[in-house]
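S.K.: I'll drop the sequence and a predicted model, then ask my questions.
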Amino acid sequence: MEKPASANASPAGIRPASGYAGDISAQLAYEWVLSGDAVLVDVRTDAEREWVGYVPGAVPLAWKQWPGMAMNEAFDQGLKTAVPAGMKAVLLCRSGVRSVAAAKRAAELGIEAYNILEGFEGDADAQGQRGNIGGWRRQGLPWKQG
């Protein structure tokens, strides 16, 4: 028996993903954090947050550490500590790539995890520069530098 088309539809604003709860916009992630439904976890390196900017109130928990981009051995425990049982985790990186890997790992740990599309800096433009197309900063959401 075939399911009606509506049975396959995902909740508004959530793109289905393989291995984690889904992909969402920065705006939706921000709304969830404001409403207390989710914890924002910034999985960029400490250097990226320091040099490029950070989101006030986000949990800083690198997926990989600079230099060398070695896996952060403390990631699993840090994530379990940061995200209370029953809450969603919304994961932010530079462009939305590392946060996919981190969301998959979070799902393996039993956490409802979402990747934030376009990340903090957005996609690269025709000149290969970030910050001009999409991303948390470009959308005017709260962030600080320095």
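M.R.: Yes, it's here.
S.K.: When you work out contacts or count neighbours from here on, use the C-alpha atoms and nothing else.
M.R.: Noted.
S.K.: which residues does the most centrally placed residue in the chain contact?
M.R.: Closest residue to the average C-alpha location of the chain: Leu91 at 2.0 Å, with CA atoms, centre = their mean. By CA atoms under 8 Å, 6 or more residues apart in numbering, the residues touching Leu91 are 40-43, 99-100, 102-103, 113-116.
S.K.: second one coming, line it up with the first:
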Amino acid sequence: MTQPSDKSAPSAIDPAEGYAGDITPQTAAQWVATDAAVLIDVRSDAEREWVGYVPGAVPLAWKQWPGMAMNEGFDSAMRAAVPQGKKAVLLCRSGVRSIPAAKRVTQLGIEAYNILEGFEGNPDAEGHRGRTGGWRFHGLPWKQN
């Protein structure tokens, strides 16, 4: 994985209820680069295919398109993806859907963090994502098919 951009933010953890906390995309990238955490992309397969993905991230949808139905295999796949003693950092589109996923992962006994801003960040004044925050906005590694 490449190094995070120099637009980095402090690596502070914002406390959260029900999971280990919220972290910036830069902190998540640093933890993954140093093998301290596993990056779990909880977006749907369609989102990763159409919008882009993070190389090396574990693609594990929390909810699946169409209809955004719960992924019945989420728990078992999460246990298989995160080795004992490692943190899980969860990425969604905007840092909202990954919160309930982080809570569930915590219930599974895994130290879980939500990545603030997600992959695309919040919409700007014109309703476009990717311009005000998110993994891509900060210049962190990603690809698009």
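M.R.: The structure has been received and is ready for your questions. What you see is a predicted model, and the numbers here were worked out from it, not measured in a lab.
S.K.: Tell me how they score on TM after superposing.
M.R.: The TM-score (TM-score structural alignment, normalised by the length of the second structure) is 0.92; 136 aligned residues with a CA RMSD of 1.1 Å.
S.K.: Assign a three-state SS to the residue nearest to the centre of the first structure, would you?
M.R.: Of the three states, Leu91 of the first structure takes strand under DSSP: H, G, I helix; E, B strand; the rest coil.
S.K.: Equivalent analysis for the one 3 residues further on, please.
M.R.: Following three-state DSSP, we place Arg94 of the first structure in the coil state.
S.K.: Distance check, it against Ala124 of the first structure.
M.R.: 11 Å (CA to CA, to the nearest Å).
S.K.: Neighbour count: the two, which is higher?
M.R.: Arg94 (26 against 15; other CA atoms under 10 Å).
S.K.: so who does that one touch?
M.R.: 44, 118-122.
S.K.: One more pass at 10 Å, please.
M.R.: By CA atoms under 10 Å, 6 or more residues apart in numbering, the residues touching Arg94 of the first structure are 42-45, 48-49, 52, 116-123, 130-131, 135-136.
S.K.: ditto for Glu17 of the second structure
M.R.: 99, 103.
S.K.: and the contacts of Leu91 of the first structure as a markdown table, adding neighbour count, secondary structure and distance to Ser25 of the first structure?
M.R.: Converted to a markdown table, these look like this (neighbours: other CA atoms under 10 Å; DSSP: H, G, I helix; E, B strand; the rest coil; distance: CA to CA, whole Å):
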| residue | neighbour count | secondary structure | distance to Ser25 of the first structure |
| --- | --- | --- | --- |
| Leu40 | 25 | strand | 13 |
| Val41 | 23 | strand | 14 |
| Asp42 | 25 | strand | 15 |
| Val43 | 26 | coil | 16 |
| Ser99 | 28 | helix | 13 |
| Val100 | 24 | helix | 13 |
| Ala102 | 26 | helix | 17 |
| Ala103 | 27 | helix | 15 |
| Ala113 | 29 | strand | 13 |
| Tyr114 | 31 | strand | 10 |
| Asn115 | 31 | strand | 8 |
| Ile116 | 30 | strand | 6 |
